[in-house]
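*Asks:* pasted the sequence and its predicted model underneath.
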Amino acid sequence: MNTKNSEEKNSKVVGLTAPENMNEVTPEHIAAWKREYGVSVLQQMEIEDSEYKAILKEPTREDIKFAGLASKKDPMKFNQVILERCWVFGDREIQDNTGLFLSACKEMDKILGIKKVTLKKL
């Protein structure tokens, strides 16, 4: 398993030693990433029945807009762009391996933070 982060800049945490893999991520890394990305919550994604994990930030409207534009010619591009733009740290295979990528896509509504909505006729 390649445990290097997909983007070198994301593996650098000011004042901390950058983790080599998900097992080395500490609460201090999480706190630093929250400050870096300006978010109060990060999500850890785990692929069931595997050792693959990643840490994601919730997408912004700008991320969703960019993904929507990218997906006009290729519908799978939406999921790919969201995963790439929300990626903080983790096992790159989730983005590179088709089966792992599709497993992550299956939970895209959770990654996007979509909540159930109830409508009432008035």
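*Replies:* Structure received.

*Asks:* for the rest of this, base every contact and every neighbour count on C-alpha atoms.
*Replies:* Fine.

*Asks:* and residue 85, how close does it get to residue 61?
*Replies:* Distance from residue 85 to residue 61, counting by C-alpha to C-alpha, to the nearest Å: 11 Å.

*Asks:* looking at those two, which is more packed in?
*Replies:* Neighbours were counted for residue 85 and for residue 61 using other C-alpha atoms under 10 Å; residue 85 has more, 19 against 10.

*Asks:* below is structure B, check it against A:
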Amino acid sequence: MFTATQEQIDAWKSEHQINEVIALSSKKHDKRAYFRKPNRKEMEFLSAGTKSSGLKFNASLLKTCYLGGDKEIETNDDIFMGIGEQIMSLLTFDVVEVEKL
């Protein structure tokens, strides 16, 4: 299983100007890969090009946001199909408050 060093994680954060690096792992297959959240332009592109298929969206999201690690996270069908809800961790953003005045 690939394990990034703290130096590598810090380098990804600096290179991509991000605050978080997200690891997705498969214990069964002993694989781990690291991802970042998509930016607004990437979300527009991903949403426009994959409206008819959630699987295509997930595949495109992983490919777009991949930083490093075991590529089998994206290519092994057993792992890819198991990502499901965990992929949503790439899509959690700040919660804003609404205030009626």
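*Replies:* Done, it's in. Bear in mind that the values here come from a model prediction, so they are computed numbers and not experimental data.

*Asks:* anything in contact with each of residue 85 and residue 61 of structure 1?
*Replies:* Common contacts of residue 85 of structure 1 and residue 61, defined by C-alpha atoms under 8 Å, 6 or more residues apart in numbering, are absent altogether.

*Asks:* now do the strands in structure 2.
*Replies:* For structure 2, the strands defined by DSSP state E cover 22-26, 31-35, 66-69.

*Asks:* figure out which of those is closest to residue 81 of structure 2.
*Replies:* strand 22-26 (11.3 Å; C-alpha to C-alpha).

*Asks:* which elements pack onto that closest one?
*Replies:* strand 31-35, helix 72-75 (3 or more C-alpha pairs under 8 Å, 6 or more residues apart in numbering; DSSP states H and E).

*Asks:* other SSEs contacting the first one?
*Replies:* When contacts are defined as 3+ C-alpha pairs under 8 Å, 6+ apart, strand 31-35 of structure 2 packs onto strand 22-26, strand 66-69, helix 72-75.

*Asks:* average offset of the last one relative to structure 1?
*Replies:* Going back to what we said before, that points to helix 72-75 of structure 2. For helix 72-75 of structure 2, the mean deviation from structure 1 after alignment is 0.9 Å (mean C-alpha distance after the TM-score superposition for structure 1).
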